[in-house]
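Engineer: just the structure for this:
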Amino acid sequence: MDDDEQKGYTWEAGYAEGLNINEVLVEDEGGSIEKSIAKYVADSKRKARLTKRPEKIRLGIMRHVMIVIDCSRFMTSKAMPPSRFVVVMKALQQFLERFFEQNPIAQIGLITCKDRKADRLTMMTGNIRILKESLSSLTEAFCGGDFSLQNALQLACVNLKGMPGHVSREVVIVMAALSSIDPGNIFSTIETMKRMNIRCSAIGLSAEMFICKEMAKATKGEYSVALDPDHLHLLFSKHTLPPSSAKSSECNAIHVGFPHHELIKTRSFCVCHPDSKPISLRGFICTQCGARHCSIPAECPVCKLTLVAAPQLARAFRHLQPLAAFKQIEVTRGSCYACETRFSDEGFRCEKCRLVFCLDCDTLLHESLHVCPGCN
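Structural biologist: I've put the predicted structure just below:
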């Protein structure tokens, strides 16, 4: 075959289904691609909202997630103004609020990686206040050195291997570096993560890396590269939904306590603040051992009992019966059933009650309320 007749190379087939930059990122009259990125993010949100979620599958409701934050010198880049570090910290703060809203009985731990070393910033906890304070303690001056993916995965594995078999174990890596300096064979570490049913996902801030793609593929995780801050928020939001549970995972009945929020008149210290006085006169008393907690959900460090409120537990199980995607239709007359806004071009119809909603109400129902007002 002549060179003129050759249509492509064999290795290009692996990228045929990926993001085609030439089709998505189109420059405008001023040479900017910001409008193209905004359109791509909006289309991605709409596609995710209209996609029908599978039903009658096992989900990992009790999630234990280790978030690895790349604190190498690449995080100080101004590619995402004011810097990648500032953008990631802001996105993580919003992600934590959204994550615990959707997963009230989950727990998150934080790991930082710089100078080829990985350190645990926060142990596994369900207290969002502790996580936010830990993130606030990090500064851009803290970043430096090179990133090591293998060391980060090994530390995450050490923190997750002691978890019970019925929980969902996950690792989410926020990576800005374009290289990973590892002490050994990283593919053996990926095999270990796969064998332990630890789902590894990554969010890139630079360019796509082969090792991250292979890691996500082997452990059934997700890997995407953020185009701008709005796209980064969208990629984080994908990790708020609980993943499907592996067939080999255990199914166990667990003890759960439902303490009341009450005024504590007796002098006592809380297990949340062992080195200082409680932050409030009100708190929660463990129903099994009597230890004092400032907030729930939490796992009692004394007796290991899971403490939750009944509404939190109910909110965690709504993922098992998700609100069905509404059908997009063309409509020029009438108004939205929820907010009574007049329709102009399109609407979203519930296939069960046949009522039509606007775009904003459709987003609110599927991302926050998870119920249809017409059906209920």
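
Engineer: please count neighbours and contacts with C-alpha atoms only from this point.
Structural biologist: Noted.

Engineer: residue boundaries of the helices in the stretch 101-250 of the chain?
Structural biologist: Here the stretch 101-250 of the chain has its helices, by DSSP state H, counting those that start in this stretch, at 128-136, 149-160, 186-195, 210-219, 229-237.

Engineer: show me the contacts for the residue most central in space within the chain.
Structural biologist: Central residue of the chain (Cα atoms, centre = their mean): His239, 2.8 Å from the mean position. Shown in contact with His239 (Cα atoms under 8 Å, 6 or more residues apart in numbering): Phe99.

Engineer: state the distance from it to Phe99.
Structural biologist: 8 Å (Cα to Cα, to the nearest Å).

Engineer: swap in Leu131?
Structural biologist: According to Cα to Cα, Leu131 and Phe99 sit 12 Å apart.

Engineer: and for Leu365?
Structural biologist: 17 Å.

Engineer: same check, this time on Ser188
Structural biologist: For Ser188 relative to Phe99 (Cα to Cα), the value is 31 Å.

Engineer: how about this one, so we can line them up?
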Amino acid sequence: MPDSDDEYQGDDASDDEFGSSRAASGTPLETRGRSRPDGGKKGGRKGGKAAWEDIQRSWDAVVEGADGTLAEAIEGIAEAEKRARLLRDTTPLQRGIIRHLVLVLDMSFAMLEKDLLPTRYELVMAYAREFVREYFEQNPISQLAIIGMRDGVAVRISDMSGNPADHLEKLQGWVKQEPQGNPSLQNALEMCRGALFHTPSHGTREVLIVYGALMSSDPGDIRETMAALINDRIRVSIVGLAAQVAICDELCAKTNGGESSGYYSIALHEHHLRDLLLAITTPPVTRAREQSNASLLMMGFPSRTLAAGDAINYCACHNRPTREGYACTRCGSRVCRLPSECPGCGLTLILSTHLARSYHHLFPLRNWIEVSWTEARKSKACYACLAPFPEVPSSRGKGGKDRARGKEKENGKPVAPAPLPVKGLSESGRYACEVCRNHFCIDCDLFAHEVLHNCPGCQSDTRGALAAQNGETNGSAQVEAQARTNGAMEVDS
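Structural biologist: Here you go, the predicted structure:
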């Protein structure tokens, strides 16, 4: 029996390497095997392995708790996911808090795919409704319009408006529609240009496209549309559901100052798609331009009024009978919801709370730091919700040197080593504000950074005012000044 060792090829060998090895061993060389000058490795891949070939042994990071269950490990993973959403750049930057954004949804045949369950179309429509709510929650004085792409044309779903209820009502009417036809990026971008043409110069002009197809059926040259978008100062961001498309990358790069990273992303799974969409709710950083000058913007702050007796008034925005509403401070026209633009005189009508909710983008709340076991003895409960913290271990502590190395013994057997620490996750379950030094739990950390945008400890700390009255200069008088720069907004009384 002839020896077959020379015919065996490893898993890392390609077809070209197989052919060249047979030629070197003296066997006849087939036409499909041809040697390559780079050693037979396609694309010059280092190490001979692709990214998907590396095995990630994620199960090794799961460690059983003292009771023999995985509850402690699961809680740690859940807390790590919560902290991952909070760890962001909190550098105060100039941002456009008055935004005009057009949401473009792909409604073509590509949205019938089921790689995102239940289908791409149903998932995108559900996330679009969630995006509308979060967008107006984070940007209450901004406006939004929605456009769809199907049958090679652009379909207007809702007009530019600052009322989230109108957009949600219009989106609900398209949920039962079947996606069909080809998408057209050029037609959608031209309709976006028309929707953003009359927007004021003090606001941003943005387009967000959720794109699921790998092609675009355009009637003309899309690069001419790109030049028009640059001239109109319109930024385009794209969230792709399939592979990366070259024209989409070029579109995002040219409309965002030559940088496409952060503006063109591909969703890996359902949760990643949600994170990419909700990340757009943060206002973009204002690019420095020589012609940008500060200007005053006139706004009205009406109060809610109720019609006297059995009288009924008509709102000027929807022409519907109503007994309550807000009267414009300039012309007296009645609108049913705020914020909105007066249909009579065009004055922007908002509440003072809307400005306060938009202010946190300019001066975000600082990220709270993790508290180690050595500093955990200072607190036994959360400063905000009074939830009890885990007790400090009497030994060297969780994650100590002996325990981390597996040398600690219990009943004569070594204890399993502690899991590797996760970035941003506190081993003691405590998170401290760098200004007031109070300790908080993970739930209060999440609530303060995503809802309140203020630190409860800094807001309730009166040491700065007391120190100023008592003439103390030991550093405590700076607490109030630091608290104002930690996401707090000073409002004139």
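
Engineer: which one of Leu365 and Phe99 of structure 1 is surrounded by more residues?
Structural biologist: Higher neighbour count among Leu365 of structure 1 and Phe99: Phe99, with 22 against 15, using other Cα atoms under 10 Å.

Engineer: counterpart of that one in structure 2?
Structural biologist: For Phe99 of structure 1, the aligned residue in structure 2 is Tyr135 (criterion: TM-score structural alignment).

Engineer: secondary structure class for that match?
Structural biologist: At Tyr135 of structure 2 the chain is in helix, as set by DSSP: H, G, I helix; E, B strand; the rest coil.

Engineer: would you confirm that Pro322 of structure 1 contacts Arg53?
Structural biologist: Yes - if you go by Cα atoms under 8 Å, Pro322 of structure 1 and Arg53 touch, sitting 7.3 Å apart.

Engineer: where do the contact lists of the two overlap?
Structural biologist: Here Pro322 of structure 1 and Arg53 have no joint contacts, going by Cα under 8 Å, 6+ apart.

Engineer: on that earlier part again, wait, which of the helices of the stretch 101-250 of structure 1 is closest to Lys78 of structure 1?
Structural biologist: Proximity to Lys78 of structure 1 (Cα to Cα) singles out helix 229-237 among the helices of the stretch 101-250 of structure 1, at 12.3 Å.

Engineer: what stretch of structure 2 does the helix or strand that that closest one is followed by fall on?
Structural biologist: Later in the chain than helix 229-237 of structure 1, the nearest helix or strand by DSSP states H and E is strand 256-257. Using TM-score structural alignment, the residues of structure 2 aligned to strand 256-257 of structure 1 are 299-300.

Engineer: need the residues that contact the matching stretch.
Structural biologist: Contacts with stretch 299-300 of structure 2, where a contact means Cα under 8 Å, 6+ apart, come from 328-330, 347-350.

Engineer: surely Cys375 of structure 1 and Cys353 touch.
Structural biologist: Yes - the pair Cys375 of structure 1 / Cys353 is scored as a contact, 5.7 Å apart, by Cα under 8 Å.

Engineer: on that earlier part again, which two in the contacts of stretch 299-300 of structure 2 are spaced the farthest apart?
Structural biologist: Pairwise over the contacts of stretch 299-300 of structure 2, using Cα to Cα, the maximum falls at Arg330 and Ile350, 13.1 Å.

Engineer: in terms of neighbours, single out the busier of those two.
Structural biologist: Ile350 (21 against 14).

Engineer: translate the more buried one into the numbering of structure 1.
Structural biologist: In structure 1, the residue matched to Ile350 of structure 2 (TM-score structural alignment) is Val308.

Engineer: tell me how far stretch 307-321 of structure 1 lies from the chain's centre.
Structural biologist: Centre-to-centre, stretch 307-321 of structure 1 and its host chain are 18 Å apart (Cα atoms, centre = their mean, to the nearest Å).

Engineer: for it, buried residues please.
Structural biologist: Residues of stretch 307-321 of structure 1 classed as buried: 307-309, 312-313, 315-316, 319 (neighbour count, 16 or more other Cα atoms under 10 Å).

Engineer: ok, stretch 68-77 of structure 1 next?
Structural biologist: Buried residues in stretch 68-77 of structure 1 (16+ other Cα under 10 Å): 68-76.

Engineer: got those residues as TSV, with distance to Thr332 of structure 1 and secondary structure columns?
Structural biologist: Converted to TSV, these look like this (distance: Cα to Cα, whole Å; DSSP: H, G, I helix; E, B strand; the rest coil):
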residue	distance to Thr332 of structure 1	secondary structure
Val68	48	strand
Ile69	47	strand
Asp70	49	strand
Cys71	51	coil
Ser72	53	coil
Arg73	53	helix
Phe74	50	helix
Met75	48	helix
Thr76	49	helix
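
Engineer: count of neighbours near the equivalent of Glu222 of structure 1 over in structure 2?
Structural biologist: In structure 2, the residue matched to Glu222 of structure 1 (TM-score structural alignment) is Tyr263. Tyr263 of structure 2: 20 surrounding residues under other Cα under 10 Å.

Engineer: try Leu189 of structure 2
Structural biologist: If you count neighbours by other Cα under 10 Å, Leu189 of structure 2 ends up with 24.

Engineer: counterpart of it over in structure 1?
Structural biologist: Using TM-score structural alignment, Leu189 of structure 2 sits opposite Leu153 in structure 1.
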